[in-house]
Every structure is written in structure tokens, then in C-alpha cells.
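# Make a model of this:
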Amino acid sequence: MTDRHPTADAPGTPPRSALKPTRLKPADVARVGAVGLRTRPVRAALSALGIAIGIAAMVAVVGITSSSRLDLDHRLARYGTNVLTVTPGTDFAGAEAALPDTATAMTGRIPDVEHLSATGRTKASVYRTDRVPAANTNGIAVLAARADLPATVGATFAAGSWLNSATEHGEAVVLGATAARYLGIDTASPDTRVWLGGQWFTVIGVLAPTPLAPDLDGTAFVGWSAAQQHLGFDGRMSTLYVRINPAAVDDVRTLLGRTVNPEHPNEVRVDRPSDALRVKQATNQTFTGLLLGLGAVALLVGGVGVANTMIISVLERRGEIGWRRSLGATRGQIRVQFLTEALLLSALGGAGGVVLGTAVTAGYAATQHWPVSVPAWAQATAVGSTLLIGAAAGLYPAIRAARLSPTEALAQP
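The predicted structure follows:
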């Protein structure tokens, strides 16, 4: 008989160095990782709920704040945060300059200009009746206006309507809010008339207060053609209103002077945007900081929940870990199992949190009559961040589970 080396492999078996652990396929990894969720559904559901509540809080905060900001943006847009006014400056002699007749056409060529309109000063005055002394004007100016002025400055109506293609040529007038109050007029009808420029004009509209241009509140507006025909208006514009793409306000503002009057840009005065624009910018910065802070807190709470759940899972399942190690599972496969379970738990909580947070946002926005806005980036960030934090939180429990030897794990109750 020939002696066999004590460490030699038995006949017919491959050398030990040739034995390799079986690699788990992605589908197998998912099934193994879901074992803990299937065998302990109540604990998994409660853990996922805890994560979902944290993520829902983040999504709801982002959604409600975004909806509120969207509503604020709509309100501020009506106040003209993207409207600039162009008026004549002074020439080198100190006299008031004039806007060229081509100012409107030239300004309209700027790509970021959305609306523009103009008004022109007349020398007429307006009175409630023809018996009011000429000196009692109440400071009400009479301006020639174009049909597109309300759309440009965001004007709304308390009564009646604006000048149209039919009324802008005749004896029709629209009163600003302050002018109407001074004249004691609050309705617009064929029977409501004012004495304007030595003749009767019919009041066809009364404007609500205009936050963008409060100077228009104390004004009476007549059609451009009617002013030329009945009031001796010379046709020269005194103010040009320009509504711009909000993202390009500063860029367009630098171009307006030399666009309106290329030969003498120094004779053009471009007013700064309304204070509402600065309020909007400050509000956006405040909201952004608030979102980042609250989102970070919510994600931190979710990560602590995942870590706590996975550590408890490792402690409860030492016997299972021991049996799997005894049957040939490697340390790497144990790590992958518990890491996958943490990711699945985080994914369930994250997805549920997005749905719950969106529902809360929609419900609250409906009660406030706000537009609903849940940014896609917030939903994607919520799920993605949950997975990253879940992986980080589940890494230590997974490593701890992999370090358990089969005998140690089976010896534990």
C-alpha cells in the first residue's frame, strides 16, 4: 500500500484550491436580500413607514414651499417684476429730450422682449362736469394710450374694459383707480360721461390699482388716434413700457438705451425694475436655504432609521447567518444580503415617502388655492438620497453580520 499524505484530497474530488464559491446573480441577490422583508413583514412595513414619513416630510416641505413660491411668483409677475420703463432724459443743453418715433419698433426686435406699449402726454384736463372750474384738475393727467398697455403693465379692471379697435378712435376714456375716485365714478356705462378736453367722453372702463405703476392710477386714458384727432396730441410718446423675459431683465436693461436711441443713448432714461423683483430674488434665496436645511434633517432622520432597523435585524437573525455560513455562504455574500436588504427597505420607504409627500402637498395647496408644484428634482433626490443613505447606514450592520463565524452565530440563541 502506498501511504497517502494526510492533507491530500480524497480520490475523485477536485483539489481544495479548485473550489470556488458560487457567484450570486442579480436576481438571486434581490431574492436573498428580500428574505428579511418577507419573513418579518410587520417590522419591515413599520421600518419602511418610518423612512417614508421622513422622506414625506422632506418632499412635503419642498412641495409646499415650491407651491407657495410659484403662487408668489405669479403674484409678483402681475406686479411687473420684469417690466422696465423708458422715458426721455435730457440733452447736453439740459432740455428734455424726446424718444424717437422708431423706439417701439427697435425695442420690439430684442429677442427677450415679451410685450411693450407706450403712452403720450396730452395737455387736456378731465372734469366730472363742464361746470367745474378749469383750475380744479385734481392733478389728473390725460394720456394717449395704446391697446396693449394693460397686458404690458399687468393692469386689471374694477369695471368695464380697455380701449379696443372700435373705441380707441372715438370719445371713449378709461379711468385709473385714483382718478375715478376723485371724479366720483365707480362704474362704466354709456350713461357715465366726463368733460375732457372741452368735450364729453364716455367712461368705458375703470382700472383697479396698478402696483407696478402707481402713477397710472391718477390718469385718464384715451386712444392714441382719438388724442391726435380731438385733443391736439402731437403723437410723441412720453413713456415706453417693456415687459421682458424674467431671466433676462438685467441684460435687456443694458441694451435699451442704445436700442431706443442709437444716436444719443445718453438721452434715454431706463428705470430700474420694480421693488417686487428684489423681493422675489430675496425670497428665492430664503426658500432655497430653507429647503436645503430641512431636506438634510429629514434625510439624516431616515438614515438613522435604516441603520437602527438593520442592526436589530442582524441581532435577531444570528441563527440564520450561522446556517448560511455553514452551508457555504461567504462573508461577501452575507454582506451583500444585508446591504441589499437595507437598499430595498430604503427604496420602499423612499418611494412611499414621495407618494405621501406629494399627496400632502396637493391637499395643502388645494386648501390655499395655490398651484401644485412638486419639483421632479425633489422626487428624484428624495429616492436617490434615501438609497445612498440607506447603503451607508446598512454598511456597518452588513459588515458586522459578515464577521460572525458559523459556530459563534449558531451558538447564539
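# contacts and neighbour counts: CA atoms only from here.
OK.
# what about residue 327, how many neighbours?
Close neighbours of residue 327, defined as other CA atoms under 10 Å, add up to 10.
# and the most centrally placed residue in the chain, what does it touch?
In the chain, the centroid-proximal residue (CA atoms, centre = their mean) is residue 70; its distance is 4.9 Å. In this structure, residue 70 makes contact with 370-371, 373, judged by CA atoms under 8 Å, 6 or more residues apart in numbering.
# which residues of the stretch 51-200 of the chain fall in strands?
Applying DSSP state E, counting those that start in this stretch to the stretch 51-200 of the chain gives strands spanning 83-88, 113-121, 126-127, 141-145, 157-160, 172-175, 193-196, 199-207.
# Deepest-packed of the ones you listed, please.
strand 172-175 (a mean of 28; mean count of other CA atoms under 10 Å).
# With neighbour count added, can I get the contacts of residue 70 in JSON lines?
Below are the contacts of residue 70 laid out as JSON lines (neighbours: other CA atoms under 10 Å):
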{"residue": "370", "neighbour count": "17"}
{"residue": "371", "neighbour count": "17"}
{"residue": "373", "neighbour count": "20"}
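# May I see the residues you listed organised as TSV, with secondary structure added?
Below are those laid out as TSV (DSSP: H, G, I helix; E, B strand; the rest coil):
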residue	secondary structure
370	coil
371	coil
373	coil
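# Please generate a structure for the following sequence too, so the two can be compared:
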Amino acid sequence: MTGLSSPSRPRERRGRNRTEPSGGTGGGNTRSVRPVRLAPLDLLGLGLLGIRTRKLRAALSALGISIGIATMIVVTGIPASSQQALMAELSALGTNMLRAEPVPNEQSPVLLPEESIDMVRRVGPVTKVSAVANTHATVRRSDRIAANDFSGLTVLAAKLDLLGAVSADVASGRFFSRADERFPTAVLGSRAATRLGFGRLAPGEPAPQIYIDKRWFSVIGILEPVPLAADLDQTVLVGWPAAKELLRFKGNPTVIYVRATESRLEDVRGVLAATVFPELPGQVTVSRPSDALAAKRATQNSFSSLFIGLAGVALLVGGIGVANTMFISVLERRREIGLRRALGASRGQIRGQFLTESVALSGLGGLVGTLLGVLATVGYATYQGWPPVVPLVSVAGGCLGALVVGVAAGVYPSVRASRLTPTEALSAT
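The predicted structure is shown next:
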């Protein structure tokens, strides 16, 4: 029995030695030992080690990427501010305004339906609609002037929302209110006021009067020149309800002013005639879009292409600077890499260290560059009298682009560093 049992004990020991976990105190198989995984905070601290120990070089590297990001924001922000000012000037030329009126016909004048204004207002892209109508009334400075010696000015019935539709302003006095438009009140165009002998209306004094179709009308306002509707400068405007009651006006509009979304302006123009006069759309003429609209669209497209190109160049320059810095850093720190490898650091830890350092450098430069770019853009735009515009896409793209550039610039140096063997790194001079 003893002879049969004795050989089995060594086999059991050998089996236990094979199944013993490696890496224990007994000195198992060292090839299966796994390195300790670094926590994210430890990896960040390790990546920032090179920045803390080489402050001047890190500052210069961050300065390079910050100049690139600041350049990107400046070359997009300043043109965007200039573009905003230019777009405002072009919009003031009536890029989104159309004008509909009947075809001139002296023998049988075409009368637009009174409800055509409300019909145009129902068109989706239309934002503003207003109208004026010729009352065929005559106006004189006073009743002492001969009836056949009238001023040659046109008396128009006007809607309350006329000023907004034609971008007009009041020079003195006021425009019609819901109370004024029902009474014999008048608002003069700039040239009409000069021809009738009016300068400015003094506040607090009684309103001067003019004689329209043997009725006295009180002048309550004088308009500034209207560039978008120059014919209004030499007209006398009266309220729409007052014209119906006092001047035998039937309510048919003569000119309809339409404001629409610029991107849909051509579509609105295509349906405007049929909307204004469904029975006879051929008897309605519609103005074509302003040439300023084409100029505005061309300006927007050219600025967009310029922004993309300049931003790409700025990011490329910054990325090359960071990549060059990280590559030199790997060459100078070969002994440090070899020592860490000899102490058990894995290739992944070496890659993570240098990649973290690259991203940290780029992120720091991106934040500083974003701040400098925003301040420079706002300062220059304010100095030029432009509305400061800092595209949010540029700000977000600057910060995110800096991180992306940091990753791209640190990939090759970090991989190169991780491939160094301990003996190769420690033997470097």
C-alpha cells in the first residue's frame, strides 16, 4: 500500500505548482504579470509633468497653438462683423421688398380689389404688407389760392403699417394712429412739405392746416426722405378710413408694398400677381427683386468660402507647431522613457503620457487663443463702428479644434516613444 501511494504525492505537488496563480509571493510565471492601470487623474498628472518641468518650452508651444486659434477667430470674426454691417446696408436698399400695382391704362384704369391686401398677407413667406391708394384729390396751402392753382402733389390714402413696409421714418411730428386715421389729418412727404412751405412741426403748438378738396386737414407729421419709395416724398398722406369718408375714396389700393423672406422672394414674386388680382393677373405688374439682393447673396457666399480657407490654414499652422514640439520632446526625454520602461511602465502608459501632454498643450493654447481672438475681434469691430460678431462656430471650433489638433499632433511622437526599448532609450546620449 505504501508503495502505491508514495508516487502520487509528487504528482499532486506538481499539479498544484502548475495551477498556482502567477504573480504571487512564491515567484510564479513573470510573463503573465500585468502592469498596474493608471487612473485618469494619475495619467493627467503624468502628462502635465513635462509641462511643469519645462515651463518655457510649454509656454512657447501653447503660444504657437494659441496664435493659430486666435488667428482663426479673428479672421472669421472681423469679416463676419464687417459682413453684418454690409448686410445691414444692403438690407436698407430693400433686398426683400416687392411692389405690386396695376398696369397703367388711361382709357380703362384697372382697380385692384380692396381685399387684395389681406390676400397677400396670407402668403407664407410674406412678413409685411401695406398699401397706398390715389384719392385723385387736390391739395392747396389754403383756400385763398385759386382752385386751378393747385400744388401738383398727389394725395394718397395710407395704411397704418406703411412706415414699416417701406422703411420710412418721421422727421417731425408723428404718423397716423388708429384715432388719427379716422379724422381729417395729414402726413407730408419731405418734398411735399417743402413745396407747401413747411419746415419742422414744433411740439406743443397747434397743428398747421392744408386745404384738400375743400376741406381743412391738420398736418400732424412730416416724413424723412424714403429711399425705397421715392414717390412718397412728394405726396400728402391721409388716413385710409378718412379718405373713404371725406374724399369719396372707394378703397381700391393703387400700390401694394410687400416684404418677404429673402430666400423665398422669387417664389413670392411668382404668385403675387395672381394673389393680388386672381381674375386678371396679367393686369398687375410686380417689381423684380433688387440688384442688391444678388450682391448680398454673392457677398455671403464669398465670405463663407474665405472663412473656411483661413480657418483651415490657421489650424494647420498650429498643429504643425505642436507636433514639432512633441517630437523634439520625445528625442530629449529618451532617458526618462527608458527609465520608466525599465521600472515596468508599459507601452500604453508611455503613449498615454505623451498623448496627454500633447492634448494639454493644445487645450491650453486653444483656451488662451480663443480669449485673445474674441477680445481682438470685439475691440476692432467696436473701433470700426461695426456690430461685433463672434461666430459661435468659430469659438466652439477653436476649442474643439485645438483638442483634435493635439491628438493628431501627439499620435506619432507618443507611438515613437512607446516603441523605444529600455536598453535603446537608456543608451541614448
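# Out of the contacts of residue 70 of structure 1, which is nearest to residue 26 of structure 1?
residue 373 (36.6 Å; CA to CA).
# Excluding sequence neighbours, find me the nearest residue to that closest one.
For residue 373 of structure 1, ignoring the flanking residues on the chain, the nearest one in space by CA to CA, 6 or more residues apart in numbering is residue 67 at 4.8 Å.
# Tell me which residue of structure 2 matches up with the one you found.
In structure 2, the residue matched to residue 67 of structure 1 (TM-score structural alignment) is residue 81.
# show me the residues around its match that make contact.
Residue 81 of structure 2 sits next to 381, 386-390 when contact means CA under 8 Å, 6+ apart.
# Could you dump those into TSV and include distance to residue 112 of structure 2?
Shown next, in TSV, are the contacts of residue 81 of structure 2 (distance: CA to CA, whole Å):
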residue	distance to residue 112 of structure 2
381	48
386	43
387	42
388	45
389	45
390	47
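# what do we get in structure 2 for residue 318 of structure 1?
The equivalent of residue 318 of structure 1 in structure 2 is residue 334 (alignment by TM-score structural alignment).
# Give me the range in structure 2 that the one helix or strand residue 391 of structure 1 maps to lines up against.
Take DSSP states H and E as the rule and residue 391 of structure 1 turns out to sit in helix 376-403. Aligned by TM-score structural alignment, helix 376-403 of structure 1 falls on residues 392-419 of structure 2.
# mind checking how far the matching stretch is from the chain centre?
Computed by CA atoms, centre = their mean, to the nearest Å, the chain-centroid distance of stretch 392-419 of structure 2 equals 27 Å.
# How about stretch 368-388 of structure 1?
12 Å.
# How about stretch 280-290 of structure 1?
Mean-position distance between stretch 280-290 of structure 1 and its chain equals 11 Å (CA atoms, centre = their mean).
# what's the matching range in structure 2 for that stretch?
Per TM-score structural alignment, the counterpart of stretch 280-290 of structure 1 in structure 2 is residues 296-306.
# hmm, who's touching the matching stretch?
Stretch 296-306 of structure 2 has contacts (CA under 8 Å, 6+ apart) with 79-80, 83, 87, 90.
# So which bits of it are buried?
By 16 or more other CA atoms under 10 Å, the buried positions in stretch 296-306 of structure 2 come out as 296, 300.
# Following superposition onto structure 1, what is the mean distance for it?
Superposing on structure 1 and averaging over aligned pairs (mean CA distance after the TM-score superposition for structure 1), stretch 296-306 of structure 2 comes out at 1.7 Å.
# One more: stretch 356-366 of structure 2?
Compared with structure 1, stretch 356-366 of structure 2 is 1.2 Å away on average (mean CA distance after the TM-score superposition for structure 1).
# What lines up with residue 177 of structure 1 in structure 2?
By TM-score structural alignment, residue 177 of structure 1 lines up with residue 190.
# got the contact list for that match?
Residues near residue 190 of structure 2 by CA under 8 Å, 6+ apart: 222-225, 233-234.
# Over in structure 1, see which of the residues you listed survive.
Retained in structure 1 by both residues aligned by TM-score structural alignment, their matches' CA atoms under 8 Å are the following of those: 222-225, 233-234.
# returning to that earlier point: how close does the residue nearest to the centre of structure 1 get to residue 83 of structure 1?
19 Å (CA to CA, to the nearest Å).
# got it, and residue 65 of structure 1?
Distance of residue 65 of structure 1 to residue 83 of structure 1, given as CA to CA: 26 Å.
# Over to residue 332 of structure 1?
Counting by CA to CA, the gap between residue 332 of structure 1 and residue 83 of structure 1 amounts to 63 Å.
# Contacts made by the strand or helix carrying residue 38 of structure 1 with the rest, please.
Secondary structure assignment for residue 38 of structure 1, by DSSP H and E: helix 35-39. By CA under 8 Å, 6+ apart, the residues outside helix 35-39 of structure 1 that reach it are 43-44, 313, 341, 345.
# The residues you listed in helices, which ones?
Among those, the ones falling in helices (DSSP state H) are 43-44, 313, 341, 345.
# start and end residues in structure 2 for stretch 35-49 of structure 1, please.
The aligned range for stretch 35-49 of structure 1 is 49-63, by TM-score structural alignment.
# so what's the closest residue to residue 379 of structure 1 other than its chain neighbours up against?
Spatially, and ignoring its direct neighbours in sequence, residue 379 of structure 1 is nearest to residue 354 (6.1 Å; CA to CA, 6+ apart). Contacts for residue 354 of structure 1 (CA under 8 Å, 6+ apart) come out as 52, 55-56, 59, 379, 382-383.
# out of these, which ones does structure 2 keep as well?
These retained in structure 2, by both residues aligned by TM-score structural alignment, their matches' CA under 8 Å: 52, 55-56, 59, 379, 382-383.
# Can you add distance to residue 118 of structure 1 and neighbour count and give these back as TSV?
Listed next are these as TSV, based on distance: CA to CA, whole Å; neighbours: other CA atoms under 10 Å:
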residue	distance to residue 118 of structure 1	neighbour count
52	55	26
55	51	33
56	50	30
59	45	31
379	45	24
382	48	24
383	51	21
